[in-house]
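Student: got a structure for you, letters missing:
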């Protein structure tokens, strides 16, 4: 009788659920998913939860394979030497392999007053704190959304459609990822919804108060409710556990998503940075990386060498309220191109595609739960420029190492001064 392999998956988002389901391909693997909430959160719908157009949660029973055990708990620390996960309530879970899919959170704002007066929107709990704040401010409330990425654009659109007077502070540029063609279409859509866009030189937030947002150019924007969507960083669990991370807190891994510190720890989704060249934080990457993380563990259990992860992007999809949307197409290297679906003539098509994608992310989890290994990502979808980028990075690392060694070997001896 074969021995059961214990695998703990930390984090129940898109990447973690995909990895957990993939691991049930083997009957001799016991999978435990650790997540602080009893429901799966559709993070890409949090702006809808705030506006009351979608709950943004799904029962785990519908997206997890029957063989996955859900442990509703908060992970406090990874004891890599002891191969156990320490929980916030003092309990522990032993493991043979650990999939690190702890995800990301909003970057802690360093702008004075932002932590006290602005409402972040990167988690279910943060969305639920924002809802009563908007209700208390009333329908005539002046709402300021800080941040020019997808979260900021979608939140501003949704709240404006609900009748709020919304100002969006973008910094230098609205939608930095977008091609100029797509950016013009999004700008026009926001204008139709009545969103005031503040961008360009001087449109950087320098302070937030209870009733205003102050900008670098000296302007004070009246704001009854300020929503902060600027910046993301990885969860802090890896750093707290003494594992190697990058500046954004992501676990350092090789191309098979294996931790550079421990081959029993594999990262997935926003939580990892393969070879120091992290993929764009998104659910688009999360599903692919979750599947790859599961495959890495399964390969090791089968005695095979894991294959490098392959991640491909097709663009960025934005909802602009319930009746409008835009899909910005991109090349295989995640570089936006001129083509997009949406704009005034294609707004309904853009909204339909965005909703289809939101639904399909959950459907893919369901399909993988029923038939683990069903969702496959062919190697040709990957970024064709990544191998060259990896070679350049390796050469830079070797050069830096050589320079450091030469400085150490040629440094003059330092003779300590005699004590008085």
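Tutor: In hand now; what should we look at? Just so we're clear, the structure is a prediction, and the values are computed from it rather than from any experiment.
Student: use CA for all of it now, contacts and neighbours both
Tutor: Fine.
Student: and the helices in the stretch 251-400 of the chain?
Tutor: Secondary structure of the stretch 251-400 of the chain (DSSP state H, counting those that start in this stretch): helices at 283-301, 343-370, 386-410.
Student: just name the most buried of those.
Tutor: Mean neighbour count (mean count of other CA atoms under 10 Å) peaks for helix 283-301 among those, with a mean of 24.
Student: before we move on, back to that, what's the closest of the helices of the stretch 251-400 of the chain to residue 276?
Tutor: Of all the helices of the stretch 251-400 of the chain, it is helix 386-410 that lies closest to residue 276, at 8.5 Å by CA to CA.
Student: as a markdown table, the helices of the stretch 251-400 of the chain with distance to residue 118 would be great.
Tutor: Converted to a markdown table, the helices of the stretch 251-400 of the chain look like this (distance: least, CA to CA, whole Å):
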| stretch | distance to residue 118 |
| --- | --- |
| helix 283-301 | 25 |
| helix 343-370 | 27 |
| helix 386-410 | 38 |
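Student: how many residues are close by residue 64?
Tutor: Residue 64 has 24 neighbours, counted by other CA atoms under 10 Å.
Student: pretty sure it is in a helix, no?
Tutor: No: applying DSSP: H, G, I helix; E, B strand; the rest coil, one finds residue 64 to be coil, outside a helix.
Student: let's bring in a second one:
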């Protein structure tokens, strides 16, 4: 590498996308990388249901997954000032940057259901899962537990707790596992039934009220519930909006296809908090580990004076735990459309554990050998979507 000037890059957020981006940025020796994250350790978000169930702590030391050249600052960013190219931290300090990678991730959505914020327990973050764990431990073994939301998180936590002997009701608010193909959905329903989970799906299963000891549905039913767990929907932090940057309706940073902010070419987004061309990909670890390196490559291309490549993302499906001894792999096309093919049973529990472990291994590998991972096979149908969509154009500064 030539040149004497050092380029300072800040990565805001230390989840899957942020860590991948930070590690990839160390490919250039003349780039200094600072990762700012409110926690001193990496959270394996896809293990949070295990934390609640008591089989894992869902954390890994950052020094295991971060490149040695990445400086870790344990703090929260309260504001981004694009004009001054600085961020303000919760401690009051300011940190300057040449480029910023916005990877703040996602969390629990505002339930907007009376009583839910007060009496239900979300589990989208480490702190939320840690808060729920002692509540469950204090509840009698026979106490009814209600899980609201039947996406992967809801299914996994319902199965995890039922396997420990808890009396669990899964309230779907519609379809069980909306992502799943009907064949995969039937397989999941059978396994949940085997574990003793009561599944309430279809019409009339939307929650209208949560109280201290009950959940009411829109068909008039009232379910006794000593502990109510809320897994319906995700939201994103409002840091971008508070900083005057353009966001979509959910609060994700609006970018072009290179993941560059529509407001500022010095800001690039990755992971759940990115909305490229107003056509964001599914919030998931699977997407985050692809978007993180691509956000870094956009920054590296700009530093080198080149043209960043367009987003390339492809999906393989969805892997869901059904307790510690079973699971399902729902296969999908690259455009994230579920197919009729799925794998189920005990072998999938081992596959899911391998997937979770290999995700951390992927972070470690990128930390030691940045820029050695190739892109995933991308979804070609995105090009057609973009042709049919007006898209967005970044501001040039």
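Tutor: Now that the structure is in, tell me what you want to look at. Computed from a predicted structure; not experimentally measured.
Student: list just the one of the helices of the stretch 251-400 of structure 1 that sits closest to residue 75 of structure 1.
Tutor: Across the helices of the stretch 251-400 of structure 1, closest to residue 75 of structure 1 is helix 283-301 (CA to CA), at 18.7 Å.
Student: residue range for the closest one in structure 2?
Tutor: Aligned using TM-score structural alignment, helix 283-301 of structure 1 spans residues 285-303 in structure 2.
Student: please compute how far the matching stretch lies from its chain's middle.
Tutor: 16 Å (CA atoms, centre = their mean, to the nearest Å).
Student: quick one: that stretch to structure 1 mean distance?
Tutor: Superposed on structure 1, stretch 285-303 of structure 2 shows a mean distance to its aligned partners of 0.4 Å (mean CA distance after the TM-score superposition for structure 1).
Student: which non-adjacent residue is nearest the residue nearest the centre of structure 1?
Tutor: Of all residues in structure 1, the one closest to the mean position by CA atoms, centre = their mean is residue 281, 4.0 Å from it. Leaving out its chain neighbours, the residue that sits closest to residue 281 of structure 1 by CA to CA, 6 or more residues apart in numbering is residue 270, at 5.3 Å.
Student: how about the one you found, what's its partner in structure 2?
Tutor: That one, residue 270 of structure 1, aligns with residue 272 by TM-score structural alignment.
Student: ok, now residue 101 of structure 1?
Tutor: With TM-score structural alignment as the criterion, residue 101 of structure 1 pairs with residue 103.
Student: so who does that match touch?
Tutor: 11-15, 17-18, 269-274, 292 (CA atoms under 8 Å, 6 or more residues apart in numbering).
Student: who's in contact with residue 57 of structure 2?
Tutor: Residue 57 of structure 2 makes contact with 47-48, 50-51 under the criterion CA under 8 Å, 6+ apart.
Student: okay if I get those as TSV plus secondary structure and neighbour count?
Tutor: Shown next, in TSV, are the contacts of residue 57 of structure 2 (DSSP: H, G, I helix; E, B strand; the rest coil; neighbours: other CA atoms under 10 Å):
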residue	secondary structure	neighbour count
47	helix	21
48	helix	27
50	helix	21
51	helix	23
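Student: how about the strands in the stretch 51-200 of structure 2?
Tutor: Secondary structure of the stretch 51-200 of structure 2 (DSSP state E, counting those that start in this stretch): strands located at 59-61, 70-74, 77-81, 86-89, 94-96, 99-102, 107-108, 120-122, 144-148, 167-171, 198-200.
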